[in-house]
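Q: give me the fold of what follows.
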Amino acid sequence: MPSPGIISPVRRIGRREFDFERQIAIMAIVNRTPNSFHDQGRTYELDRAVAAAVKAVDDGADWVDIGGFAFSAAQAQIGAEEEIERVVPVIAEVRAATDAVISVDTHRAAVAQAAIEAGADVINDTNGLREPGIAEVAAEAGVTVIVTHSLGGPGRRVFRPSYSDVVSEVAGFLRERVSFALKAGIAADRIIIDPGHDLNKNTFHSLELTRRLEEITAIGYPTLVALSNKDFIGETLDRPQGERTEGTIAANVLSIVKGARILRVHDVAAAVASVRMTEAVLGWRGPIAPSHNLA
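A: Got it, this is the predicted structure:
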């Protein structure tokens, strides 16, 4: 399989090193929100959020993504202080328990700053660094940023999102925001991109993004895909939230073949098994327990 031509493929993120030419990173989702679309608040309590993060790492996750404010517009708005109160204690406890990469899922500069001070290695911004000051916070701290496409950003309603060509428009947005990040002083080897499946996009948009993902990975930065249990999978297969694991695995594997290098997932054990198998088939790793019987 041809290389996607990744800028600085060998990267030190937090305390771990990744070779994105031949390695997939598994990012586990831990939402400390009462209304997250998949877990519906099951990890809202601090002890449950920390336990979920530690279990995810034990199950093979390389990375834990901690969020305190959902993307959906169907929620009560909260201020930066409340978001900080949700994420910082989780980050601090998880940082003390593991060397895994920790990202904070936020679009606010104040939350990003507090999270970094608590031990976060990455800012995962579904608003594409459009909040004033957030790029400067990242640049000054030297942390990695994930630049994600969305039309409205977290908590903002977009009715019937439409695109002339969703892939071209998403790619154009990501190129522009990467340019902004570089001008703000964020190093090229600290930038990751995410096309934002289902973020202000309908099922047909997300399927098209997956089908033509090479056009996103061709931008050159490691590409994250956040497909796990999303509505485009549910609508494609007519499956409720709890029955989308197989569809998620299929979409993730296809995305790897098309150049994705980081998977944001709920079901860590299933994702790890499917990714290790995919890496082996692509010739990036050997079998974990090969038989010595050649007969």
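Q: only C-alpha atoms for contact and neighbour calcs from this point on.
A: Will do.
Q: centroid-nearest residue for the chain?
A: Taking C-alpha atoms, centre = their mean, the centroid of the chain lies closest to Arg264, which sits 4.4 Å from it.
Q: that one: what's it in contact with?
A: Residues in contact with Arg264 (C-alpha atoms under 8 Å, 6 or more residues apart in numbering) are 26-29, 224-228.
Q: which SSE is immediately downstream of the helix or strand it falls within?
A: Using DSSP states H and E, Arg264 maps to strand 262-265. On the C-terminal side of strand 262-265, the closest following helix or strand by DSSP H and E is helix 268-281.
Q: show me which residues of that following helix are buried.
A: 268-272, 275-279 (16 or more other C-alpha atoms under 10 Å).
Q: okay if I get these as CSV plus distance to Glu81?
A: CSV is the format used below for those (distance: C-alpha to C-alpha, whole Å):
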residue, distance to Glu81
Val268, 30
Ala269, 34
Ala270, 35
Ala271, 34
Val272, 35
Val275, 37
Arg276, 40
Met277, 43
Thr278, 42
Glu279, 42
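Q: which of those lies closest to Leu254?
A: Thr278 (9.6 Å; C-alpha to C-alpha).
Q: and the closest one, how far from Ile216?
A: For Thr278, the distance to Ile216 (C-alpha to C-alpha, to the nearest Å) stands at 20 Å.
Q: and for comparison, fold this next one:
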Amino acid sequence: MWLRSGEKGLDLSVAQVMGILNVTPDSFSDGGKFKQLDTALKRALEMVEQGATIIDVGGESTRPGAPDVSVDEELARVVPIIEKIKEYSDCWISIDTSKAPVMLASVQAGASMINDVCALQNAGALQAAADANVPVCLMHMQGAPRTMQSAPRYANLCLDVKTFLEQRVEACLQAGIKKDHIILDLGFGFGKTMDHNFALLNATHEFVALGYPVLTGLSRKSMFAQLLNRPLSERLAASLAGAMIAVQQGSKIIRVHDVSATMDVINVLNKVNSFNK
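A: Below is the predicted model of the structure:
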């Protein structure tokens, strides 16, 4: 299975790692650390050196309670770093945004894919993604980012998430987005309780069976804090366990803060799986 964006190809016969680069002052894990262009570029190149094939650039925090960011401010944060990464590396660059103008400007600046936590539901986003003609990741979220964790409930967790994603896939296809440009994300931590998150992780293979690559983002999530009573700085082991389970369940893109350690996990799994071919 290959994911293609223009002349770029990404081999999804093995899991790929997406490194998180938040150029924001307030993201939950690394807000403020990489908002300067030079430190952001250094971090991006470091993650590529460690094995990340995709760098996911985000200019607006989606943590509960985070303030809204204007289009102009988000553009000022993400476009310069996308241009810089493209200047120094041929890695895939993903733009983590829900705003149509940011999607288009980012792709024009060199982004290879769009990663939207709102699954292209915001004004103009669906058409922008179709016009950009790059792969797009559709994420499930119950509610809105600012209030999603207030009281998440589901009649049937997996069926509800699956129905939403299938509806968004159909909307994409109707808008002219290619079937082989669609990626699915179950939205861990976005309108889910701890048990919802772990139940979805256990059922990831059911979403893989829909026929689209699945992206999994579990890195340093609060689900691990709730289960293990670990602060943010002590969630690496749990994040790695989650990544391993996700890959074993069939997830093809693992979105993480800790690239080097995650690559170790994936390389061990790949070595073991090589004996089954």
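Q: pull up the aligned stretch in the second structure for stretch 203-220 of the first structure.
A: For stretch 203-220 of the first structure, the aligned range in the second structure is residues 194-211, judged by TM-score structural alignment.
Q: same question for stretch 90-97 of the first structure.
A: Using TM-score structural alignment, the residues of the second structure aligned to stretch 90-97 of the first structure are 81-88.
Q: so what corresponds to Ala273 of the first structure in the second structure?
A: For Ala273 of the first structure, the aligned position in the second structure is occupied by Asp264, per TM-score structural alignment.
Q: so what's the residue count around Ile233 of the first structure?
A: 26 (other C-alpha atoms under 10 Å).
Q: and if you look at the one 5 residues further on?
A: Under the neighbour criterion other C-alpha under 10 Å, Asp238 of the first structure is assigned a count of 12.
Q: how many neighbours does Ala96 of the first structure have?
A: Close neighbours of Ala96 of the first structure, defined as other C-alpha under 10 Å, add up to 11.
Q: same check, this time on Arg146 of the second structure
A: When neighbours are counted by other C-alpha under 10 Å, Arg146 of the second structure registers 16.
Q: in three-state terms, label it for me.
A: Judged by DSSP: H, G, I helix; E, B strand; the rest coil, the three-state class of Arg146 of the second structure is coil.
Q: ok, it to Leu228 of the second structure distance?
A: For Arg146 of the second structure, the distance to Leu228 of the second structure under the criterion C-alpha to C-alpha works out to 25 Å.
Q: give me the next element, helix or strand, following the biggest strand by length in the first structure.
A: The residue-count maximum for a strand in the first structure (DSSP state E) belongs to strand 25-31. Sequence-wise, the next helix or strand downstream of strand 25-31 of the first structure (DSSP H and E) is helix 46-58.
Q: that next one aligns to what range in the second structure?
A: Aligned by TM-score structural alignment, helix 46-58 of the first structure corresponds to residues 37-49 of the second structure.
Q: count residues in the vicinity of Glu176 of the first structure, would you?
A: Residues near Glu176 of the first structure, counting by other C-alpha under 10 Å, number 12.
Q: tell me the contacts of it?
A: Shown here is Glu176 of the first structure, which makes no contacts under the criterion C-alpha under 8 Å, 6+ apart.
Q: do I have it right that Val50 of the first structure meets Ala92?
A: No: applying C-alpha atoms under 8 Å, one finds Val50 of the first structure not in contact with Ala92, separated by 9.5 Å.
Q: out of the two, which sits in the busier spot?
A: Comparing Val50 of the first structure with Ala92 by other C-alpha under 10 Å, the one with more neighbours is Val50, at 24 against 18.
Q: for the more buried one, list the residues it contacts.
A: Shown here is Val50 of the first structure, whose contacts under the criterion C-alpha under 8 Å, 6+ apart are 90, 93-94.
Q: kindly report the same for Asp99 of the first structure.
A: If you count contacts by C-alpha under 8 Å, 6+ apart, then Asp99 of the first structure has 14-16 around it.
Q: contact partners of stretch 99-117 of the second structure?
A: Contacts made with stretch 99-117 of the second structure from outside it, assessed by C-alpha under 8 Å, 6+ apart, are listed as 5-6, 8, 56, 71, 74-75, 78-79, 82-83, 86, 92-98, 122-126, 128-129, 132, 134-141, 187.
Q: helices - which of those land there?
A: When DSSP state H defines the helices, the subset of the contacts of stretch 99-117 of the second structure inside them is 71, 74-75, 78-79, 82-83, 86, 125-126, 128-129, 132.
Q: in PyMOL, how would I select just the buried ones from those residues?
A: For selection in PyMOL, the members of those meeting the burial criterion (16+ other C-alpha under 10 Å) are listed in this command:
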select buried, resi 74+75+78+79+82+83+86+125+126+128+129+132
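Q: need the ones in helices among the contacts of stretch 99-117 of the second structure in TSV with distance to Ser112 of the second structure, can you?
A: Shown next, in TSV, are these (distance: C-alpha to C-alpha, whole Å):
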residue	distance to Ser112 of the second structure
Val71	20
Glu74	18
Leu75	16
Val78	14
Val79	13
Ile82	10
Glu83	12
Lys86	10
Ala125	16
Leu126	16
Ala128	14
Ala129	11
Ala132	9
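Q: the residue nearest to the centre of the first structure pairs with which position in the second structure?
A: Mapped onto the second structure by TM-score structural alignment, Arg264 of the first structure lines up with Arg255.
Q: how much space separates that match from Ser94 of the second structure?
A: As defined by C-alpha to C-alpha, Arg255 of the second structure lies at a distance of 11 Å from Ser94 of the second structure.
Q: could you do Gly189 of the second structure as well?
A: Relative to Ser94 of the second structure, and taking C-alpha to C-alpha, Gly189 of the second structure is found at 20 Å.
Q: quick one, which of those two is more surrounded?
A: In this comparison of Gly189 of the second structure against Ser94, neighbours counted by other C-alpha under 10 Å, the higher total goes to Ser94 at 30 against 20.
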